[in-house]
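> I'd like to go over a predicted model; first the sequence, then the structure.
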Amino acid sequence: MDLAIFDLDNTLLAGDSDYQWGEFLIDIGVVDRAAHASINDQFYADYKVGKLDIDAFLAFQLKPLSNNSRAQLDAWHLQFMQTKIQPMMTEKSRALVEKHRANGDVLLIITATNSFVTGPIAQAFGIPNLIGTVPEEVNGEFTGKVVGTPSFQQGKITRLNEWLAERGETLKDFDTTWFYSDSHNDLPLMKRVDKPVAVNPDPVLEAYAKDQDWPIISLRN
């Protein structure tokens, strides 16, 4: 049995769910465009060049969760899925997931984006396992804080090992381990699996993948 691990943003999705959640909140008037957009854009730019301050980003990104009720957030998320996420779920991405499902592989999404935003997206792909950054909840409401290690860069390895340990497994228990990603931020984990695959890669990952003779694919329609 194989383990197929997928990054989410700009890999399975033709876009970034984290960034689009911020844009969605701007669109519906929950946050001010002038105050939010420039900061959101800077964090996204920092991420792309590998200089993201994950703690500062999470403090910024999780604030709207703590400022609104869970019931309201859930209602907004349904709209977010329809307007922002579904258009980014390509036929090629769905086909790749179904190929691994038909093979009987264990399917897992691992993403730095928080699990409130990404949980319904994993469900939409029919992927039962998700590792995302976990926003703290108290009495069903978000606090704006993070539980455990953010699943970002080296943190993806930490969280993956924790998830495997809960299952009584290690990477060596699988016949083949796959990891699909677009970002050089994921190189630490890509180096740990049997079959790393660069998906619409950023320039740094593309150069590394070519040097290592890793497959490079596109999941854009």
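Thanks, I have the structure now.
> Could you use CA atoms for every contact and neighbour count after this?
OK.
> which stretches of the protein form helices?
If you assign secondary structure with DSSP state H, the helices in the chain sit at 17-27, 33-48, 54-61, 63-66, 70-80, 91-102, 115-125, 154-166, 187-190, 203-212.
> Figure out which of these is closest to Lys145.
Proximity to Lys145, assessed across the helices of the chain by C-alpha to C-alpha, is greatest for helix 54-61 (7.1 Å).
> Show me what that closest one packs onto, helices and strands only.
When contacts are defined as 3 or more C-alpha pairs under 8 Å, 6 or more residues apart in numbering; DSSP states H and E, helix 54-61 sits against strand 141-147.
> Okay, buried residues for the strand it packs on please.
Neighbour-count burial for strand 141-147, with 16 or more other C-alpha atoms under 10 Å as criterion, is recorded at 141-146.
> Now do the contacts for Thr149.
133, 155, 158-159 (C-alpha atoms under 8 Å, 6 or more residues apart in numbering).
> By neighbour count, which of those residues wins?
Each of the contacts of Thr149 was scored by neighbours using other C-alpha atoms under 10 Å; the highest score is Thr133's, at 26 neighbours.
> could you check the distance from that one over to Asp55?
As judged by C-alpha to C-alpha, to the nearest Å, Thr133 and Asp55 stand 11 Å apart.
> ok, of the buried residues of strand 141-147, which one's closest to Ile26?
Looking across these and measuring by C-alpha to C-alpha, the closest to Ile26 is Gly144, at 18.5 Å.
> Please name the residues that touch the closest one.
Taking C-alpha under 8 Å, 6+ apart, we find Gly144 in contact with 59, 62-66, 135-136.
> Alongside the first one, take a look at this:
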Amino acid sequence: MRVVTVDFDGTLYQGNSFKVMFDVAKKQYKAKQWIVVGFGTAKAIGKLITSGKESAKHMFFRSFVKSFKGKSKAELEEFFNDLAYGDLERVNRPLVDKVKKHIENGDKVVILSGALNPFLTAFREAVGLEEADIIGSELFYDGNKISNGKMGDIVNGEKKAEKVQEWLKNRGLTVEDVTLWAYADSESDGPLLDMVDHPVVVNPDEDMEKLAEQKGWPVFGN
């Protein structure tokens, strides 16, 4: 059995999903929501000083999600559909076609990303990858399907490798039972790329290109 994981930001999508989310919010948000985002920005700046860039980014992401509090699941699905369908020119079409070939060949494809699950779900449908599974950051709702402004683990770095192992375990499998592929673009994806049988680097920056050369990882499109 072959399992193919595909990163989203910078890989399937040649951009930053959080920036797109922020741009859509600028058109739709009211003062109350911007106050929440403003407090989150202040906290993120503090985190940048004490814990570094990555912790600050995570803090800002969680703070932004707080602005969803009180929104229904249906409202947020519409919001994320606007995101997914509003920026399709940045879709990595050659990679989407490659992933579709994997599906045609019977491989199990998983879109693996720190982006929020409803965004990944909308994107999956927008580009015709409905058969792919999704492992992303979970957005929480109460019993009435109203957002409580909270989210689960941000699926990034080592967490991606952990989530793939968890996904396999839920199906009675381990990494030894399958042939694993991974398409990813960032140095933070190193633990995942090290774990799989077939790592493939996509859209690498200079540092990632050097790492790929050191590790002997092929670069998609080269």
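Yes, it's here. Keep in mind that this is a model prediction, so the values were computed, not measured.
> by how many degrees do the longest strand seen in structure 2 and helix 93-104 diverge?
For structure 2, the strand that runs over the most residues, judged by DSSP state E, is strand 108-116. For strand 108-116 of structure 2 and helix 93-104, the angle between their directions (axes from the mean of the first three to the mean of the last three C-alpha atoms, to 10 degrees) works out to 130 degrees.
> Mean per-residue distance, strand 108-116 of structure 2 versus structure 1.
Once the two structures are superposed, the average separation between strand 108-116 of structure 2 and the matching residues of structure 1 is 0.7 Å (mean C-alpha distance after the TM-score superposition for structure 1).
> What span of structure 1 is that strand aligned with?
Under the alignment (TM-score structural alignment), strand 108-116 of structure 2 falls on residues 106-114 in structure 1.
> Pick out the most distant pair among the contacts of Gly144 of structure 1.
When the contacts of Gly144 of structure 1 are compared pair by pair using C-alpha to C-alpha, the two farthest from each other are Pro64 and Glu136, 13.1 Å apart.
> Can you give me the distance of the residue nearest to Arg33 of structure 1 when sequence neighbours are not counted to Asp41 of structure 1?
What sits nearest to Arg33 of structure 1 in space, not counting adjacent residues and going by C-alpha to C-alpha, 6 or more residues apart in numbering, is Ile26, at 5.5 Å. The span separating Ile26 of structure 1 from Asp41 of structure 1 equals 13 Å under the rule C-alpha to C-alpha.
> more crowded one of these two?
With other C-alpha under 10 Å as the criterion, Ile26 of structure 1 and Asp41 differ in neighbour count, and Ile26 comes out ahead with 17 against 14.
> Trp34 of structure 2 versus the aligned partner of that one in structure 2, what's the distance?
Pairing criterion TM-score structural alignment: the partner of Ile26 of structure 1 within structure 2 is identified as Lys26. Relative to Trp34 of structure 2, Lys26 of structure 2 is positioned 9 Å away (criterion: C-alpha to C-alpha).
> can you check Leu139 of structure 2 too?
Taking C-alpha to C-alpha as the measure, Leu139 of structure 2 falls 19 Å from Trp34 of structure 2.
> Repeat that for Ala122 of structure 2.
According to C-alpha to C-alpha, Ala122 of structure 2 and Trp34 of structure 2 sit 24 Å apart.
> and these two? which has more neighbours close in?
Neighbour comparison, Ala122 of structure 2 and Trp34: the larger count goes to Ala122, with 20 against 15 (by other C-alpha under 10 Å).
> Next, the contact list for the more buried one, please.
Listed by C-alpha under 8 Å, 6+ apart, the contact set of Ala122 of structure 2 reads 77, 80-81, 84-85.
> try it again with 7 Å
Neighbour list for Ala122 of structure 2: 80-81, 84 [criterion: C-alpha atoms under 7 Å, 6 or more residues apart in numbering].
> so stretch 200-211 of structure 1 matches what in structure 2?
Residues 203-214 of structure 2 are the counterpart of stretch 200-211 of structure 1, counting by TM-score structural alignment.
> Can you mark which positions in that stretch are buried?
Of the residues in stretch 203-214 of structure 2, those buried by neighbour count under the rule 16+ other C-alpha under 10 Å are 203-204, 208-209, 211-212.
> Same question for stretch 98-105 of structure 1.
Using 16+ other C-alpha under 10 Å as the test for burial, stretch 98-105 of structure 1 gives 98, 100, 105.
> re earlier: what is the longest strand of structure 2 packed up against?
In this structure, strand 108-116 of structure 2 makes packing contacts with strand 2-6, strand 133-137, judged by 3 or more C-alpha pairs under 7 Å, 6 or more residues apart in numbering; DSSP states H and E.
> Now with 10 Å, please.
The contact analysis (3 or more C-alpha pairs under 10 Å, 6 or more residues apart in numbering; DSSP states H and E) places strand 108-116 of structure 2 against strand 2-6, helix 17-28, helix 53-66, helix 93-104, helix 117-126, strand 133-137, helix 158-169, strand 179-184.
> just so I know, which of the ones you listed lies nearest Asn222 of structure 2?
Counting by C-alpha to C-alpha, Asn222 of structure 2 lies closest to helix 93-104 out of those; the figure is 12.3 Å.
> what's next to the closest one, contact-wise?
With contact meaning C-alpha atoms under 10 Å, 6 or more residues apart in numbering, helix 93-104 of structure 2 is reached by 2-6, 11-14, 105-110, 127-129, 131-132, 183, 202, 220-221.
> Next, the mean deviation of that helix compared to structure 1.
Relative to structure 1, and after both are superposed, helix 93-104 of structure 2 has an average distance of 1.4 Å to its aligned residues, where the measure is mean C-alpha distance after the TM-score superposition for structure 1.
> report the angle between the axes of that helix and strand 2-6?
Orientation note: helix 93-104 of structure 2 sits at an angle of 160 degrees relative to strand 2-6 (the same axes, to 10 degrees).
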